[in-house]
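S.K.: starting from these lines, generate the structure:
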Amino acid sequence: MSETPYDVVVIGAGPVGENVADRARAAGLSVAVVESELVGGECSYWACMPSKALLRPVSALAAARAVAGSREAVTGPLDAEHVLHRRDSFTSHWKDDGQVEWVESIGADLVRGRGRLDGPRRVAVDTPGGETLVLTARHAVVVATGSRAKLPGLPGLDRARPWTSREATSAQAVPERLAVVGGGVVAVEMACAWQALGSAVTMLVRGEGLLERMEPFVGELVAEGLADAGVEIRTGVSVTGVRRPAPDSTVTLELAGVGESEADEVLFATGRAPRTDDLGLETVGLTPGSWLTTDDSCRVTDVADGWLYACGDANGRALLTHQGKYQARIAGAAIAARAQGRPVPEDDRWGAYAATADTAAVTQVVFSEPEAASAGLTLAEAEHRGYRARAVDTDLGSVAGAALVADGYRGRARMVVDLDREVLLGVTFVGHGVGELLHAATIAVAGEVPVGRLWHAVPAYPTMSEVWLRLLEAYRDGG
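M.R.: All right, here's what the predicted structure looks like:
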């Protein structure tokens, strides 16, 4: 087998791999990008883009119905056919021509096929034509293979053709009844979307509430919104088995101690696993199927000589597309610096070579109705890490801008303050449209802006951003 040398070989051409390749090419390094599916990755075709395209009409309709005058103009439900057609346009109808052109435009080589590590600095690619190509890396191999849906080992599940996040975001027809197993972000968003498109949705949640990794009030308000829309939420329920006698038959879910539930389709939104099980990790001394532990420059710590990097979901630091792209920019800068013999500081907290947001300022939006948005730590996380922290809450509906957005606006905001330094450790919002409030919170948390200085960031009146004034007043007044 012939070997083709590059400075950098990237396995995975999703947004994360694309960003690493872009940064490395910008520094003048030669790059090969290996992809076995569609260039653009999970986010473009089966996650962020199609899911948000499904959810935006839900939000728009809710906004119209929430205001007297526009409410009376709404004469019917969502048009499912048009929503699905618009969703398909955002996935480019599952064709990657545009993404391929972009990779080529930056001067990277795209190699189609299944890429696996084949020892240090080597990647073997099984191509669609049956050939095996070997790519070697002078400076770095980057794993950007993402994650996949993790299904439980339940009796009958392998024959039941369950939906995962992929099927839930790409389905071409609205099921009459949809069961959603799980209570996390995917479960909440897809329950919201498919209920609005006409499904009778039942959520089966093993825990006691929704979105349990966020502040407790978030799950409560989101559950109220889903229930008001018609979603049935059953908590404290465990699925023990699945039956589907034929491909076109209904699905029967066996529930521990409480009987059975039937649906036309079932979505299992029960976690993610790294796509590293068929990656050749064993050839470099790592365990197949494992999350890859990295330092803050995204270099894998358990591989000698520092040539292997992992960005995005594969390293398990923060399973969010925007966080993976952030890591990719960090890794690309670090790879380029090391290739050019420039120093990469070990403690680069405020610089270009360390991904510090993954531990201190992770951002997330749940595009349900109402939305939930957070930056940084919850109160429980802050206390677990040993901070002397205080939570400050306010009713978002009491803000003039929110009252104008929706009649009877329901929402809540919280900031978590480090009492020793008087900076924000985290901020959480829940309510209609709060995702657009989030970046101000992100800047405050990531920049460690002193609470006293935030008083001088004057919010415009009457906007929802006045919630910041209410939070600061509550902190001052001991609320």
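S.K.: going by C-alpha atoms from here, please, whenever you check contacts or count neighbours.
M.R.: OK.
S.K.: helix or strand right after the host helix or strand of Arg390?
M.R.: Using DSSP states H and E, Arg390 sits within strand 389-395. Note on strand 389-395: by DSSP H and E, the next helix or strand toward the C-terminus is helix 400-405.
S.K.: what packs against the strand holding Arg390?
M.R.: With contacts taken as 3 or more C-alpha pairs under 8 Å, 6 or more residues apart in numbering; DSSP states H and E, strand 389-395 sits against helix 379-384, strand 412-418, helix 467-476.
S.K.: name the element the residue nearest to Gly312 when sequence neighbours are not counted belongs to?
M.R.: For Gly312, ignoring the flanking residues on the chain, the nearest one in space by C-alpha to C-alpha, 6 or more residues apart in numbering is Gly324 at 3.8 Å. Using DSSP H and E, Gly324 maps to helix 321-339.
S.K.: flag every buried residue along that helix.
M.R.: Using 16 or more other C-alpha atoms under 10 Å as the test for burial, helix 321-339 gives 321-337, 339.
S.K.: ok, back up a step: could I get the helices and strands packed on strand 389-395 as TSV with mean neighbour count and distance to Val188?
M.R.: Shown next, in TSV, are those (neighbours: other C-alpha atoms under 10 Å; distance: least, C-alpha to C-alpha, whole Å):
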stretch	mean neighbour count	distance to Val188
helix 379-384	17	22
strand 412-418	24	18
helix 467-476	19	25
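S.K.: circling back to that earlier point, ok, the residue nearest to Gly312 - contacts?
M.R.: Pro15, Val16, Cys311, Gly312, Asp313, Ala318 (C-alpha atoms under 8 Å, 6 or more residues apart in numbering).
S.K.: which one of those residues is nearest Gly41?
M.R.: Pro15 (6.6 Å; C-alpha to C-alpha).
S.K.: give me every residue that touches the closest one.
M.R.: With C-alpha under 8 Å, 6+ apart, Pro15 has these contacts: Gly40, Gly41, Cys43, Thr321, Gly324, Lys325.
S.K.: cool, and Val300?
M.R.: Val300 touches Leu292, Thr293, Thr294, Gly306, Leu308, Tyr309, Ala310, counting by C-alpha under 8 Å, 6+ apart.
S.K.: let's go with 10 Å and repeat that
M.R.: Each residue near Val300 by C-alpha atoms under 10 Å, 6 or more residues apart in numbering is listed here: Val142, Val143, Leu292, Thr293, Thr294, Gly306, Trp307, Leu308, Tyr309, Ala310, Cys311, Asn315.
S.K.: touching, the fourth one and Thr301? I think so.
M.R.: So that's Thr293. Yes - between Thr293 and Thr301 there is a contact at 6.1 Å, judged by C-alpha atoms under 10 Å.
S.K.: now the common contact residues for those two.
M.R.: With C-alpha under 10 Å, 6+ apart, Thr293 and Thr301 have common neighbours Tyr309, Ala310.
S.K.: one more, for comparison:
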Amino acid sequence: MVDEYDVIVLGGGPAGENAAAYAIAGSTRTAAIVERELVGGECSYWACIPSKALLRPGHVLAQARAMDGVTASGLDVAPVLRRRDAFVHDHDDTSQVGWAHDNRIEVIRGTGRLSGPRRVEVDGRELRARHAVILATGTTAVIPDIAGLRAALPWISRDATNLHEVPGRVVVVGGGVVACEAATWLSALGAEVTMLVRGTSLLGASEPFARDAVAAGLVEAGVRVLFETEPVRVDRAEVRDTGEGWIHGGPVTVAVRRGGSAPDDRASDADAAEIVADEILVAAGRRPATAGLGLDNVGLPEGYVAVDDQLTAVGVDGDWLYAVGDVNHRVALTHMGKYQGRVCGDVIAARAEGQPTTGSRYAASADHGQVPQVVFTEPEVASIGLTEAAARTAGYAVRTIEQEIGVAGTSLARNDFRGRAKLVIDTASRTILGATLVGPDMGEQLHAATIAVVGRVPLDTLWHAVPAFPAAAEFWLRLLEGLRLPEG
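M.R.: Below is the predicted model of the structure:
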């Protein structure tokens, strides 16, 4: 027998959940989500939610220490971890399954794979989709091919977000968002952290001043940041598979080479220095979770699944296969995956009902130069749209304004407020192409910039968006005043 649904989603993370819900909303259509782990996915249990639960206590402590009359001694690790566990429901997805049930979405436990057009196999059970199959399987952590690294059973991001004990000394391999955030909370929890960064800066896609601010913040917190440094050999005499978030054995010795050696020189490590730690955390990128997904059964190669702006898979006839979230390699952010899921679901619903899909609602336009992101380090980096370099590369004629953003509202919030912001302006349309805000709690200020960028709000109109006083948003007025001055 073949079980039929209108929509079948492979992967139960936020992107897949949103796609399923939107595809059947207000109709009699049916949907099923196939999930081999926990409904709610990486974000709910191993990424965004637990990482922010771990980061917030450190931010609160820093703010308290920056306030006269407030006594703050430090973090108590056990309650911090209990609070994290409460947010991930102790890895119990009952509430998420209940949400699916309430939205008429059946949850099918198991490993799904494409077995042909509109067909899915789940551990021997055959399913058929009348309208759509949506791939929402996400990505998995990459372990680089470094001598001894895999054998040492290093931590990956899942271990770091679900840690049950804090290593005394940690080596973090990587300089991106995951590495910087993990270094932030590990240091706040008392670990001695060393970061090994291949390049010359952290957060390579960010504005230079933002990269520098995060590096300075980490160093100020006691993190040792080594640029142009990479591991060439890892040794761990005592290796134990103790489980996720527990230290995986005895001390780790990491041989590193500094100075940006060529890849073909890495095998020779006679000149490498050594760092000894209690654990090594690898945050060096991710790969698509498509192995064994059966892409070859529908004529697609292994790897990321390319899609158009309606999230329809490129290279598959019939407008039945879609991909949302990290697996399509457009934007690896949960909120953008959910956004894609909403667009995808609307497209599927319209096609199922024979309606046109020509309106802006049916295209994931924000994926192109309108992506908001917050890096929850100390200080935070909040950004939307294009950096100056990206805008110039794209051919825009731009003007920028970059300045400190200490105003009454920010100064009242904490004694040591240090913040900086930058706007990238399209001189032809006099609208904002991108904004980067750096400082405490700048993530809470980002949506105003997002609306300005996505709405292409002219600067002359923004002049009449009066910020309340004395709130942190007053810095918007200062930025606009800076744009009134002659350039240079």
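S.K.: which of the helices and strands packed on strand 389-395 of structure 1 sits closest to Glu215 of structure 1?
M.R.: Per C-alpha to C-alpha, nearest to Glu215 of structure 1 of these: helix 379-384, 7.5 Å.
S.K.: so that closest one matches what in structure 2?
M.R.: Aligning helix 379-384 of structure 1 against structure 2 (TM-score structural alignment) gives residues 388-393.
S.K.: mean deviation, that stretch versus structure 1?
M.R.: Taken over the aligned residues, the distance from stretch 388-393 of structure 2 to structure 1 averages 0.7 Å (mean C-alpha distance after the TM-score superposition for structure 1).
S.K.: how many neighbours does Val2 of structure 2 have?
M.R.: Val2 of structure 2 has 11 neighbours, counted by other C-alpha atoms under 10 Å.
S.K.: surely it touches Arg119?
M.R.: Yes - between Val2 of structure 2 and Arg119 a contact is recorded at 9.2 Å, counting by C-alpha under 10 Å.
S.K.: now do the shared contacts for the two.
M.R.: With C-alpha under 10 Å, 6+ apart, Val2 of structure 2 and Arg119 have common neighbours Glu126, Leu127, Arg128.
S.K.: how about the last one, what's its match in structure 1?
M.R.: Right, Arg128 of structure 2. Match for Arg128 of structure 2 (TM-score structural alignment): Thr136.
S.K.: what residue of structure 1 matches up with Thr229 of structure 2?
M.R.: For Thr229 of structure 2, the aligned residue in structure 1 is Val237 (criterion: TM-score structural alignment).
S.K.: confirm for me that that match is in contact with Glu208.
M.R.: Yes - under the criterion of C-alpha under 10 Å, Val237 of structure 1 makes contact with Glu208 at 8.8 Å.
S.K.: more neighbours: which of these two?
M.R.: It is Val237, of Val237 of structure 1 and Glu208, that has more neighbours when counted by other C-alpha under 10 Å, with 19 against 13.
S.K.: now the more buried one: closest residue in space that isn't a chain neighbour?
M.R.: Nearest one to Val237 of structure 1, counting by C-alpha to C-alpha, 6+ apart, is Arg206 at 4.7 Å.
S.K.: now check structure 2 for the residue matching that neighbour.
M.R.: Arg206 of structure 1 maps onto Arg198 in structure 2, by TM-score structural alignment.
S.K.: residues near the match of Arg128 of structure 2, how many?
M.R.: Neighbourhood size, Thr136 of structure 1 [other C-alpha under 10 Å]: 24.
S.K.: with the one 4 residues further on instead?
M.R.: Neighbour count for Ala140 of structure 1, taken as other C-alpha under 10 Å: 26.
S.K.: tell me the spacing between it and Asp118 of structure 1.
M.R.: Using C-alpha to C-alpha, to the nearest Å, Ala140 of structure 1 is found at 14 Å from Asp118 of structure 1.
S.K.: touching, Thr132 of structure 1 and Asp118? I think so.
M.R.: No - in this structure, Thr132 of structure 1 is not within contact of Asp118 by C-alpha under 10 Å, at 11.5 Å.
S.K.: those two: who's more crowded?
M.R.: Between Thr132 of structure 1 and Asp118, Asp118 has the larger neighbour count (other C-alpha under 10 Å), namely 19 against 16.
S.K.: quick one on the thing from earlier: quick one: map the residue nearest to Gly312 of structure 1 onto structure 2.
M.R.: Checking TM-score structural alignment: Gly324 of structure 1 goes with Gly337.
S.K.: next one: Thr394 of structure 1
M.R.: Aligned partner of Thr394 of structure 1 by TM-score structural alignment: Gln403.
S.K.: returning to that earlier point: which of the contacts of Pro15 of structure 1 are conserved in structure 2?
M.R.: Among these, the contacts conserved in structure 2 (both residues aligned by TM-score structural alignment, their matches' C-alpha atoms under 8 Å) are Gly40, Gly41, Cys43, Thr321, Gly324, Lys325.
S.K.: ok, the last one to Gly332 of structure 1 distance?
M.R.: Here the distance between Lys325 of structure 1 and Gly332 of structure 1 works out to 10 Å (C-alpha to C-alpha).
S.K.: tell me how far whatever residue of structure 2 lines up with Ala171 of structure 1 lies from Leu437 of structure 2.
M.R.: Mapped onto structure 2 by TM-score structural alignment, Ala171 of structure 1 lines up with Leu163. Separation of Leu163 of structure 2 from Leu437 of structure 2 (C-alpha to C-alpha): 30 Å.
S.K.: look at the two and report which has more neighbours.
M.R.: Using other C-alpha under 10 Å, the more surrounded residue of Leu163 of structure 2 and Leu437 is Leu437, with 28 against 21.
S.K.: where do the strands sit along the stretch 251-400 of structure 2?
M.R.: Assigned by DSSP state E, counting those that start in this stretch, the stretch 251-400 of structure 2 shows strands spanning 252-258, 273-277, 279-282, 286-288, 321-323, 372-375, 380-385, 398-404.
S.K.: the fifth one vs structure 1, mean deviation?
M.R.: Superposed on structure 1, strand 321-323 of structure 2 shows a mean distance to its aligned partners of 0.2 Å (mean C-alpha distance after the TM-score superposition for structure 1).
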